[in-house]
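*Asks:* Please work out how this folds:
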Amino acid sequence: MTDREKVGGGGGERWQAAMGNLTEMGANLDSLQKFLSKKAVFVDEETFSRASLASEQARSIKTLEQRVETLERELDAAIAAAARARNEKRQAEAAQKAAELRTQEITKELENTSKVFKLHMEELRAKQEEISKKNSEIKVLEAIIQTLSRKDSGGTGA
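*Replies:* Sure thing, here's the model as predicted:
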């Protein structure tokens, strides 16, 4: 089943039958017109009117057939454009989903980096506290050493 038949539902078969009828009528009228032009005879007014009407109908049918063909081409183009649009929409949705996933990954990486940074900062603070404590202990020991060395030099020199 073609896209045109899907769009038209069950009307596709009727449409084709109508087109066949129009084509056959056009061919019959063309035949009649050729026949009349080759066998030019004088006819009465009624026969001439019918022949003129048949000729006019043949021209109308040909015009309608051309219009139908144009409409069919436009319909095919519209169906193709709709298919392209659906495809582009699917691609855009896939790209958006990929971008969202990448955003989530990057956000997770940033959160993890932030956690690691906080841990490092806590470790650095602990080390600095330890260094400050050791520095204080060293200063106390230096003070003790100075005090002891003054006592030793004052006690031995007296």
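*Asks:* C-alpha only now, for contacts and for neighbours.
*Replies:* Noted.
*Asks:* for the biggest helix by length in the chain, packing partners?
*Replies:* For the chain, the longest helix by residue count, based on DSSP state H, is helix 45-157. Applying 3 or more Cα pairs under 8 Å, 6 or more residues apart in numbering; DSSP states H and E, we find helix 45-157 packed against helix 3-8, helix 11-38.
*Asks:* And this one, please, so the two structures can be compared:
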Amino acid sequence: MEEREDEKGKGSERWRAATGNLSEMAANLDSLQKLLVKKAVYIDQETFAKASLSSEQARTIKALEQRVDTLEREVDSAILAAAHARSEKRHAEAAQKAAELHTQEVTKELENTTKVFELHMEELHAKQEEISKRDNEIKLLEAIIQTLGGKE
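*Replies:* I've put the predicted structure just below:
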């Protein structure tokens, strides 16, 4: 992160220096233009060509400065978008972990409920067996009573 800021700082320094140079060239061109307007009645072909070239360069420089500003804004926007995307990713990962933990808790609760259900089923079977045994004993005792009652 610091490296990116250092690179951005160095890049900004270079752009400031370039902008300063461009501003100085623009001032020189303005001075030359004023000099030509005030004092020159006639200039030779070479001087005119140099002045035209300087003027064209100044226009190009101005257009490039505007393009640099636009690109800097686009880079800043891209950096913000990337930071936002990283933040959203972290939130999504946290939500996924929370969902996984919830799933584990629900699964564990279901397993515990199943174990309890199995224990209750075993207990129910045991009670049914006990009832069946007692029912058989009652039937046997009734048969004995009927047999004994029939002899009297």
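*Asks:* wait, which of the helices and strands packed on helix 45-157 of structure 1 is closest to T113 of structure 1?
*Replies:* helix 3-8 (53.8 Å; Cα to Cα).
*Asks:* contacts for the closest one?
*Replies:* Contacts with helix 3-8 of structure 1, where a contact means Cα atoms under 8 Å, 6 or more residues apart in numbering, come from 11-12, 75-76, 79.
*Asks:* Now with 7 Å, please.
*Replies:* G12 (Cα atoms under 7 Å, 6 or more residues apart in numbering).
*Asks:* how far apart are that helix and its match in structure 2?
*Replies:* Helix 3-8 of structure 1: mean distance to aligned residues in structure 2 after superposition is 5.6 Å, counting by mean Cα distance after the TM-score superposition for structure 1.
*Asks:* residue range for stretch 58-72 of structure 2 in structure 1?
*Replies:* Aligning stretch 58-72 of structure 2 against structure 1 (TM-score structural alignment) gives residues 58-72.
*Asks:* mind listing what's buried in the matching stretch?
*Replies:* 58, 61-62, 65 (16 or more other Cα atoms under 10 Å).
*Asks:* which residues are contacting it?
*Replies:* Identification of contacts with stretch 58-72 of structure 1 by Cα under 7 Å, 6+ apart yields 22, 26, 29-30.
*Asks:* coming back round to it: quick one: distance of the longest helix of structure 1 to the chain centre.
*Replies:* With Cα atoms, centre = their mean, to the nearest Å as the basis, helix 45-157 of structure 1 stands 16 Å off its chain's centre.
*Asks:* ok and that helix relative to helix 11-38, angle-wise?
*Replies:* Calculated by axes from the mean of the first three to the mean of the last three Cα atoms, to 10 degrees, helix 45-157 of structure 1 forms an angle of 140 degrees with helix 11-38.
*Asks:* circling back: ok, of the buried residues of stretch 58-72 of structure 1, which one's closest to Q128 of structure 1?
*Replies:* Distances from Q128 of structure 1 to the buried residues of stretch 58-72 of structure 1, taken by Cα to Cα, are shortest for E65, at 92.8 Å.
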